[in-house]
Structures are given as C-alpha cells and as structure tokens.
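Peer 1: Fold the stuff below for me.
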Amino acid sequence: MQTIATVAELRRTLAKARSADQRVGFVPTMGYLHDGHLALIAASQGQCDVTVVSIFVNPTQFGPNEDLSTYPRDFLRDEGMAVDLNLPIEIVTVPTVREQDGLAMSSRNRYLSKEERQRALTINRGLSAALDEFRSGERNVERLIAIAKGHLEAVDRLQYLELVDGDTLNTADSPLRRPAALCAAAYVGSTRLIDNVILASPTP
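Peer 2: Model (predicted):
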C-alpha cells in the first residue's frame, strides 16, 4: 500500500500505471471507513490493477454548527455526469452492504437515536416491498414507486424516491424492460440517509 498526500504525487504514480497499460479503479470516501467502503475497495481490486482510495474531508465545506448531512446532494445528477460529460470511466456497482437489521451501512447511522433507527428501517422495507412486487411481475414504474412510498411515512422528510434506468440514470419508463435502480434519500431526524435496490430480471 502506498500513501499519497498531494495531487502531483498521485498524478506521477498514475502516469506510471497508465504507461504500463494498467487499469485504475477509484473509490472516493470521506473517511470513517466501514464494511460498505471495504466492499467497494474489494470490487475495485478484483477488476483493476491499481486501486486508489481517497480519504478527504474538506473543512471549508462546513460552517459553524453545520454537519455534512445538511449539505444538498444529488446522487442521480453526480453519477449521471459520467454519462453526460462522456468521461473515460466506467461506473461499477456492487450490492449495498447492510447492517444486521437491514439498514444500509453508513457512518451517519451513528447519529440516529434508537427510535430514529427503527423509523429509518422503513426505507429498506419500502424498497424491498417494491423489489418483491417487481419479482412477482410488476413492471409499472408509478405503481412500483407508490408501493415503496407507502412504507416511508415514518421518515421526517422524503427528499427523493426515483426509479431510473440502470445505465443512463434517466427516469425509467413503463413498462420496465431494462435493469433499473429504485433510489431513495430521506431525513430521519436531522440525519440524511440514502438507499437503493436494483430491479433486474434474472440472467438466463
């Protein structure tokens, strides 16, 4: 393992890898690593010759008494940039790593009270209910979203619940004929949580 502290040093290291025609994987994090991050790192190591893991928390992002989770984010827009800008990268997905109770693993989970954690579990329940209906043959986008949303009344604020094409991340159309991702972001208390499930027919 090599620890790199500057952009210039990283560029020099990656230039050597690329000149040797090596594939480079990148796993961005803000530290406080957990098993979810480790799963991403393992996936990159399995598919790439070199894996770069960033551990960077930018202090200029925070004002007094502000927490990272209060900052606006748009997961769909950020991942979609790779497609829109034709960046020479491939986005590789891996199954969401979950805690024993089903909550998607995140460093933010530690902010949840016992009562809030119980309410947070409804996010996964809603997504799972939609996945079950998909596996039973439901292909209507609006109905699948409605099924998931019906379980999310316990959250304090639903930021988004969207069903998008698995490749383009554009809004999926009915009936579903391609793999899709059902993505949710919601606040429980002051904690912003995200989760998703992949809706795809089994490969023959």
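Peer 1: only C-alpha atoms for contact and neighbour calcs from this point on.
Peer 2: Noted.
Peer 1: Show me where the chain has its strands.
Peer 2: 24-29, 50-55, 157-165, 180-188, 191-199 (DSSP state E).
Peer 1: can you redo the ones you listed as TSV with mean neighbour count and distance to residue 40?
Peer 2: Rendered in TSV, the data for the strands of the chain read as follows (neighbours: other Cα atoms under 10 Å; distance: least, Cα to Cα, whole Å):
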stretch	mean neighbour count	distance to residue 40
strand 24-29	16	7
strand 50-55	16	10
strand 157-165	18	21
strand 180-188	21	18
strand 191-199	20	15
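Peer 1: mind checking which of those strands is nearest residue 134?
Peer 2: Relative to residue 134, the nearest member of these by Cα to Cα is strand 191-199, separated by 6.9 Å.
Peer 1: which residues touch the closest one?
Peer 2: 69-70, 96, 104, 108-109, 111-112, 123-124, 127-128, 131, 134, 166, 179-187 (Cα atoms under 8 Å, 6 or more residues apart in numbering).
Peer 1: could you check the angle strand 180-188 makes with it?
Peer 2: With axes from the mean of the first three to the mean of the last three Cα atoms, to 10 degrees defining the directions, strand 191-199 sits at 160 degrees from strand 180-188.
Peer 1: Would you reformat the strands of the chain as CSV and include distance to residue 74?
Peer 2: CSV is the format used below for the strands of the chain (distance: least, Cα to Cα, whole Å):
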stretch, distance to residue 74
strand 24-29, 16
strand 50-55, 20
strand 157-165, 9
strand 180-188, 9
strand 191-199, 11
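Peer 1: Which among these is found nearest to residue 80?
Peer 2: Of these, nearest to residue 80 by Cα to Cα is strand 157-165, at 10.8 Å.
Peer 1: run this one through as well so I can compare:
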Amino acid sequence: MAKSFRQCETILDLRQLVAAARANGQRIALVPTMGYLHEGHLALVEAASREADFVVVSIFVNPLQFGANEDLSSYPRDLARDLRLLAETGQCDVAFTPEVAEMYPRPMATTVQLPDMAAKLCGKTRPGHFAGVATVVSKLFHIVAPDVACFGQKDGQQLAIIRRMVADLNMPIEIVSVPTVREADGLAKSSRNVYLSPEERDHATILYRTLSWAREQIANGNRDGKAIASGMRERIAADPIARLDYAEVVSLADLESIDVIEGDVMLAVAAYFGKARLIDNLQLNV
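Peer 2: Alright, predicted model coming up:
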C-alpha cells in the first residue's frame, strides 16, 4: 500500500513526525541525499522501505562538504522533480528539505572528523570534504535517530567513513550499503553525469571498464595490489579525454593501500571528464 507522503522543512516538525511513528512501534529508516535524484537514489529508498516501516529521505545540498573552488553554486537541483519522484515511489513517508539556515543557524563550532580515512583517495584533492560529510550525517542521525540508514556503494569512501563514525561513537544505527546502479554500459549513475558532453559521456565508461579489468585480474589469481593499481592508472591515463585523479586498491576497513589483495578490498577510481569529476569503485571479498 502506498504511503502518505509529506514534505517537511524544519527539524522540529520532522522530529514530531518521527516521534509519532516510533510511538506506533514503527522502525525508522533514513536515506541522506543531496537531491537531483536518479535511479541510484531511488534504489536506496527501495532498500530503506524493505528495512523499515517509516522512511525519511533528506534532500540537502550541504555547503560544508564543498571546497572553495568546487561546484556548490552550480550543483544540479530540482526540488519539485525530486518530490514528485519520491511521491511516485510510494515508499517514502517524509522528504526532509531544510534550508541551510535550518541546519546551520550559526557558524559551526563542532565538526566530526576522521582525519586518517578522510585524507585518502578523494580526500587528497578535496581537503575538508569528509569532515563536512561526517558532520552533516551526524547531525541528521541526531535529528532523525533512525534505526537504519541506507548509503550507496558508489560513494565507497563515504560509506567506509560513515561506518567507522557509527562504530567509534557507538551510534545505535544499522548502516545498510546498497549496490551501485549503473547504465547499460556500466557507467555509475551520478547527479554529476549531467555535466558530461556526449563525447565525455562515451569516454567516462573507461572507469567501469578499468574496474572490470582489475576484477578479472583478481578472479584469475593476481593478488599483487601495487601491480593492479598501476594497471588501472595506465588504462585511465591512456584515455584521451580522461584526466586521472587516482586509481587505488585499498582495504575496505581503513582505506589503506594494500600490497597483497585479500579479505574485504575496494578497487577505487576517480577522473575528470571536462568539468565533471566522476568516481567509481568495486568492493570485493577475496
């Protein structure tokens, strides 16, 4: 049966709605997003509806996670479309759509930081990004107090950092990871794909093709992390459009580069195609 869908813009109103649901014995799920929803986000909503009775989706473009020269002002937004998509799923109870002043009514004196994990991969070129992510997710967790929260595997470093934050701070929240949703040719769904020209879009598939090559190498018995990372870098660098940011083989638990591939690992890549910076990864148990 389709849910009764509501939009909520204030923390007080959201807390009242969640409290009423909890008083009725309902399990609460949170799906944090920055909006401009696509099939990947909707897969998170679907997963949340399987995990809980009452689903909250937040739509908030968080200024804390954007650097001075990044795309905060131009980040794609279409709230009316997002609300329509959520209502059409029949799986979302509340869309939480706060203004910046609602989330940050005063300059933040408190932040959540995981400096070692945040300095790796994307953090090498986006200093402060993951402090912004961890801080806003912590705020959302305190506002909603969900039983479960759903995150996409595409943002693999973010997922690892959120898992560690929850563990370190003893937050009573189950973190559910949802597989990456891809286009037919393997390109990961991303709000930033809208930045791609047709030519850039064609070349952007080099990321998934590179990850697939690395996965095949591992499946065939190659356990040399450095050699596979080097091979991934060579493949992306050889593309005439791509500008390589990184290609690494890391431990999923702490994001450290590994020499011998075993246990839970992540193959992680990032590159620029025009002005769009795209990331992707595959997570494997070896």
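Peer 1: quick one: which of the strands of structure 1 is nearest residue 117 of structure 1?
Peer 2: strand 180-188 (8.1 Å).
Peer 1: What range does the closest one cover in structure 2?
Peer 2: Using TM-score structural alignment, strand 180-188 of structure 1 lines up with residues 265-273 of structure 2.
Peer 1: Now the matching stretch on structure 1. Mean distance?
Peer 2: Here the mean offset of stretch 265-273 of structure 2 against structure 1 after fitting is 1.5 Å, by mean Cα distance after the TM-score superposition for structure 1.
Peer 1: got the contact list for that stretch?
Peer 2: So stretch 265-273 of structure 2 is in contact with 121-122, 156, 196, 200, 203-204, 207, 211, 214, 236, 241-252, 277-286, going by Cα under 8 Å, 6+ apart.
Peer 1: any idea how far residue 164 of structure 1 is from residue 199 of structure 1?
Peer 2: 10 Å (Cα to Cα, to the nearest Å).
Peer 1: now that we're looking at residue 135 of structure 2, how far away is residue 222 of structure 2 from it?
Peer 2: 39 Å.
Peer 1: same deal with residue 41 of structure 2?
Peer 2: 34 Å.
Peer 1: With residue 94 of structure 2 instead?
Peer 2: 47 Å.
Peer 1: Which one of these two is surrounded by more residues?
Peer 2: The neighbour comparison of residue 94 of structure 2 against residue 222 (other Cα atoms under 10 Å) goes to residue 94, with 24 against 15.
Peer 1: Quick check, the more buried one in contact with residue 10.
Peer 2: No: assessed by Cα atoms under 8 Å, residue 94 of structure 2 is found out of contact with residue 10, at 11.7 Å.
Peer 1: before we move on, the earlier item: and residue 91 of structure 1, which of the strands of structure 1 is closest to it?
Peer 2: Per Cα to Cα, nearest to residue 91 of structure 1 of the strands of structure 1: strand 24-29, 9.7 Å.
Peer 1: If you compare the directions of that closest one and strand 50-55, what angle comes out?
Peer 2: 20 degrees.
Peer 1: Nearest to residue 15 of structure 1 among the strands of structure 1 would be which one?
Peer 2: strand 24-29 (10.4 Å).
Peer 1: buried residues in the lengthiest helix in structure 1?
Peer 2: In structure 1, with assignment by DSSP state H, the single longest helix is helix 114-135. Buried residues in helix 114-135 of structure 1, counting neighbours by 16 or more other Cα atoms under 10 Å, are found at 116-117, 119-131, 134.
Peer 1: part of a helix, is residue 151 of structure 2?
Peer 2: No: if the criterion is DSSP: H, G, I helix; E, B strand; the rest coil, then residue 151 of structure 2 is strand and not within a helix.
Peer 1: How about it, nearest residue that isn't a chain neighbour?
Peer 2: residue 177 (5.1 Å; Cα to Cα, 6 or more residues apart in numbering).
Peer 1: Looking at structure 1, name the residue matched to that neighbour.
Peer 2: Checking with TM-score structural alignment, residue 177 of structure 2 has residue 93 as its match.
Peer 1: Give me the distance between the longest helix seen in structure 2 and the centre of its chain.
Peer 2: Of all segments of type helix in structure 2, defined using DSSP H, the longest is helix 129-144. Chain-centre distance of helix 129-144 of structure 2: 13 Å, with Cα atoms, centre = their mean, to the nearest Å.
Peer 1: Repeat that for stretch 29-37 of structure 2.
Peer 2: 9 Å.
Peer 1: In structure 1, what stretch matches it?
Peer 2: Counting by TM-score structural alignment, stretch 29-37 of structure 2 sits on residues 25-33 of structure 1.
Peer 1: Ok, stretch 139-149 of structure 2 next?
Peer 2: By TM-score structural alignment, stretch 139-149 of structure 2 lines up with nothing in structure 1.
Peer 1: Tell me how far that stretch lies from the chain's centre.
Peer 2: 16 Å.
Peer 1: hmm, who's touching it?
Peer 2: So stretch 139-149 of structure 2 is contacted by 11, 14-15, 18, 27-32, 48, 51-52, 172-176 (Cα under 8 Å, 6+ apart).
Peer 1: Helices - which of these land there?
Peer 2: 11, 14-15, 18, 48, 51.
Peer 1: Looking at the residues you listed, which is nearest residue 152 of structure 2?
Peer 2: For these, the nearest to residue 152 of structure 2 is residue 48 (11.5 Å; Cα to Cα).
Peer 1: Excluding chain neighbours, what is closest to the counterpart of the closest one in structure 1?
Peer 2: Taking TM-score structural alignment, residue 48 of structure 2 has residue 44 as its aligned residue in structure 1. Once flanking residues are discounted, residue 44 of structure 1 sits nearest to residue 25: 5.5 Å by Cα to Cα, 6+ apart.
Peer 1: Same check on residue 52 of structure 2?
Peer 2: Closest to residue 52 of structure 2 by Cα to Cα, 6+ apart is residue 27, at 4.9 Å.
Peer 1: The one you found reaches residue 54, doesn't it?
Peer 2: Yes: using Cα under 8 Å, residue 27 of structure 2 and residue 54 qualify as a contacting pair, with a distance of 6.2 Å.
Peer 1: shared neighbours of those two, which are they?
Peer 2: By Cα under 8 Å, 6+ apart, the residues touching both residue 27 of structure 2 and residue 54 are residue 21.
Peer 1: what's residue 250 of structure 2 in contact with, if anything?
Peer 2: 256-258, 265-268.
Peer 1: I am finished for the moment; much appreciated.
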